[in-house]
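J.: From the sequence below, what's the structure:
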Amino acid sequence: MQDWWQTTFPQGRQTLVIQDANDRPVSIAYGEKGVGKPLVLVHGVASWSYCWHANIDALAEHFRVLCFDAKGSGFSDKPLQPEQPNYKVIELERVIRALCDEPAVIVAESLGALAALAVVQAHPELCDRLVLLNVPIFPKQLPNWGMRLLADIPLSLVETVDQLRLAKLLEPIIRQIVYVLREEVVADPSHVTADDVYWSTYPQIEFPGTLTKLAAEFQLAAREIRLLEQGQPNLIHTVQQNLSKITCPTLILWADQDRWFPVSDGEKLRDRLTLAKLQIIPHCGHYAAGGQPQFVNTAILSFLAESTRLSWQN
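T.: Next comes the predicted model:
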């Protein structure tokens, strides 16, 4: 199997070192393609840069596309230490500052979009325009049984599985389970290919620590959602309360067949943002970037071209 980074980016996989939310140096894997204004792609939970494989080339024809693996995901470092609820927000800000020398276009999916909202609220100078795909801004619970299962398993048990490399031993079974789970997030099961399953599961199977960080992330997310439901202080509520602070042009893309988060959440989000446009992605599940890439690419490029023209006119 070819090296995905090498075949996707002119310089292959590059490395950036940032201070994480615990003020420890961590290595972040990223790729870069194209020239011009920076466009940062932010992946969601249980994912890595590969999730944008069908979008990078189209966007790189017009922008300097920067695609990175968040800490704990993909090819980036996976330090096994407790995390604060807003660690993804802090680290996304630091990645953007390190890679971009001007306000960037931020394109973010799922949990990555929630982190992007928080970053733009706190640091509006970092973002020129914002694109959000199926963002869990009004969640009721972890949307998938696999996520809930990992959130309930003692973290020490998951860490033991990681250390013994049982994921590698059970590779065929894990890939089959993921194949079934992928069908839940796409409208057309034919979009779930062997290559897609192979690369989607590659970090969990090949890199110790990935499963542990994933379980810890689900546990943290489940705790935040419980606090939200109980009316106690939490990161999600803070983001909800500060939506009016986002004043940059924003495109919200929402899949019409998202089984995890309903279109009504996208409508509610649009109504709470100042300069937001909602566009529904037809015949698409939660994984929009890969489920309907041509529609998503066209929608993003059209929005960015239109918002650029409007800024010139003003």
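
J.: only C-alpha atoms for contact and neighbour calcs from this point on.
T.: Fine.

J.: Quick one: list the elements packing against the host helix or strand of Leu66.
T.: Here Leu66, judged by DSSP states H and E, is contained in strand 64-68. Other helices and strands packing on strand 64-68, by 3 or more Cα pairs under 8 Å, 6 or more residues apart in numbering; DSSP states H and E, are strand 25-33, strand 38-42.

J.: Lys213 is in contact with Leu155, correct?
T.: No. With contacts counted by Cα atoms under 8 Å, Leu155 stays clear of Lys213, the gap being 9.2 Å.

J.: So the two - more neighbours on which side?
T.: Relative neighbour count places Lys213 above the other of Leu155 and Lys213, with 25 against 17, counting by other Cα atoms under 10 Å.

J.: The residue nearest to Ala151 when sequence neighbours are not counted: which element?
T.: Spatial nearest neighbour of Ala151, chain neighbours left out: Gln219 (4.4 Å); criterion: Cα to Cα, 6 or more residues apart in numbering. Assigned by DSSP H and E, Gln219 belongs to helix 210-230.

J.: What ranges does the stretch 51-200 of the chain have for its helices?
T.: Ranges of helices in the stretch 51-200 of the chain, per DSSP state H, counting those that start in this stretch, are 56-60, 87-99, 111-122, 145-152, 155-163, 166-169, 171-184, 194-206.

J.: List the buried residues of the longest one.
T.: In other words, helix 171-184. Applying a neighbour-count criterion of 16 or more other Cα atoms under 10 Å, one finds Glu171, Ile174, Arg175, Val178, Tyr179, Leu181, Arg182, Glu183, Glu184 buried in helix 171-184.

J.: any idea which of the residues you listed is the one closest to Glu102?
T.: The closest of the buried residues of helix 171-184 to Glu102 turns out to be Arg182 (Cα to Cα; 36.1 Å).

J.: for Val178, what are its contacts?
T.: For Val178, the residues meeting the contact criterion (Cα atoms under 8 Å, 6 or more residues apart in numbering) are Val197, Thr201.

J.: Tell me the spacing between it and Ser110.
T.: In this structure, Val178 and Ser110 are separated by 18 Å, where distance is defined by Cα to Cα, to the nearest Å.

J.: how about this one, so we can line them up?
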Amino acid sequence: MSITVSKMKRNIDGIDLYYEEYINEKAKDTFVLIHGFLSSTFSYRRLIPLLAESYNIISVDLPPFGQSGKHYLYQYSYRNMAHSVLHLIKSLDYSRIYIIGHSMGGQIALHMMKQKPDMINKGILLCSSGYLKPVKPSLKLLSHLPFFHHFVRYYLEKSGVQKNVENVVYDHAMIDAEMLRGYEEPFTDKNIFKGLAKMVRDHEGDLLSDDLQNIQIPCLLIWGEQDRVVPLAIGEKLSKDLPNAQLVILKNTGHLIPEEKPNVVFTYIQHFVKQA
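T.: Next up is the predicted model:
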């Protein structure tokens, strides 16, 4: 089996999108991987090798995260980020895909399903965010201040990477230096804080129940029972609002399930893909 790996950037909708493409010469199907808030394609590092044995993969860094652009003029709404990922997929000559979205990435995936249902075979939502309301007008107003990004930086650095990672995994024993470096590395580029400040302003709120109920694409929802970031109750509500959804609950698992239970997640994905 031969797998070709490319790590590149492509200017899409006025911003550089970083992506990793894994081409399996024997694969017929392609997965697009979308990470969560304050993360990057690094969060799929343990799932990608498993998927690459059977499928092509495109793993994308959403702006302003990872190695993607952090341009202040880009519109960081979920709607626009979904459009940019779809645009990237088309530019790479893929016409139909499977999509995996973790946390915030699940909401981006749902927007992609809403915008271009004909491009997506099935969706896998891993502890997907859901039902978050738009940012308060007062906070949006504050985000226009030229130094607002300093507040964003202070807020995030106050909690620190160690505490943030501890909050998203169930078993703290799995946290090591490599893991901490991987989640800290995107923040070495201080321009990310300007992008995050703009993201506060552009966030339009999650899709409403009426929108979700119109998404007919089959969806597999995989949730950590001990998720402290997006509680299981959100997954249960999503599974009811999405017409063709099934929910799987993983015990002794937190929010970062691509890291915590990659083999289990992969097994469920394979079974889901093979379903009629």
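
J.: follow-up on the earlier one: any residues touching the helix holding Gln219 of structure 1, and which ones?
T.: When contacts are defined by Cα under 8 Å, 6+ apart, helix 210-230 of structure 1 is touched by residues 45-46, 72-74, 78, 80, 85, 139-142, 147-148, 150-152, 155, 158-159, 162, 203-204, 233-237.

J.: To Asp256 of structure 1, which of the helices and strands packed on strand 64-68 of structure 1 lies closest?
T.: Judged by Cα to Cα, the one of those that comes nearest to Asp256 of structure 1 is strand 38-42, at 21.3 Å.

J.: Deepest-packed of the helices and strands packed on strand 64-68 of structure 1, please.
T.: Per-stretch averages of neighbours, counted by mean count of other Cα atoms under 10 Å, single out strand 38-42 among those, with a mean of 26.

J.: Report the mean deviation for that one after fitting onto structure 2.
T.: The superposed strand 38-42 of structure 1 is, by mean Cα distance after the TM-score superposition for structure 1, a mean 0.5 Å from where its aligned residues fall in structure 2.

J.: report the angle between the axes of that strand and helix 87-99?
T.: Taking axes from the mean of the first three to the mean of the last three Cα atoms, to 10 degrees, strand 38-42 of structure 1 and helix 87-99 form an angle of 160 degrees between their directions.

J.: Which residue numbers in structure 2 does strand 38-42 of structure 1 align to?
T.: Using TM-score structural alignment, the residues of structure 2 aligned to strand 38-42 of structure 1 are 30-34.

J.: what does that stretch contact?
T.: Stretch 30-34 of structure 2 is touched from outside by 41, 44, 55-62, 96-102, 105-106, 108-109, with contacts defined as Cα under 8 Å, 6+ apart.

J.: Which among those count as buried?
T.: For the contacts of stretch 30-34 of structure 2, a neighbour count by 16+ other Cα under 10 Å gives the buried set as 41, 44, 55-62, 96-102, 105-106, 108-109.

J.: Now which residue in structure 1 aligns to Val273 of structure 2?
T.: The criterion is TM-score structural alignment: under it, Val273 of structure 2 has Leu304 as its aligned partner in structure 1.

J.: residues near the aligned residue in structure 1 for Ile89 of structure 2, how many?
T.: Using TM-score structural alignment as the criterion, the counterpart of Ile89 of structure 2 in structure 1 is Ile96. Around Ile96 of structure 1 there are 21 other residues, counting by other Cα under 10 Å.

J.: surely Ile96 of structure 1 meets Glu125?
T.: No. Under the criterion of Cα under 8 Å, Ile96 of structure 1 makes no contact with Glu125, lying 11.0 Å away.

J.: before we move on, back to that, can you put the helices and strands packed on strand 64-68 of structure 1 in TSV and add distance to Gln313 of structure 1?
T.: Conversion of these to TSV gives the following (distance: least, Cα to Cα, whole Å):
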stretch	distance to Gln313 of structure 1
strand 25-33	29
strand 38-42	22
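
J.: Out of these, which is closest to Glu91 of structure 1?
T.: Of all those, it is strand 25-33 that lies closest to Glu91 of structure 1, at 10.0 Å by Cα to Cα.

J.: ok, and what's touching the closest one?
T.: Strand 25-33 of structure 1 has contacts (Cα under 8 Å, 6+ apart) with 5, 9-20, 49, 56-57, 60, 64-71, 74-77.

J.: Give me the buried entries from these.
T.: For those, a neighbour count by 16+ other Cα under 10 Å gives the buried set as 5, 9, 13, 17-18, 20, 49, 56-57, 60, 64-71, 74-77.

J.: circling back to that earlier point, just the buried ones from the contacts of helix 210-230 of structure 1, in ChimeraX syntax?
T.: Here is the ChimeraX command that selects the buried residues among these (16+ other Cα under 10 Å):
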select :45,46,72,73,74,78,85,139,141,142,147,148,150,151,155,158,159,162,203,204,234,235,236,237
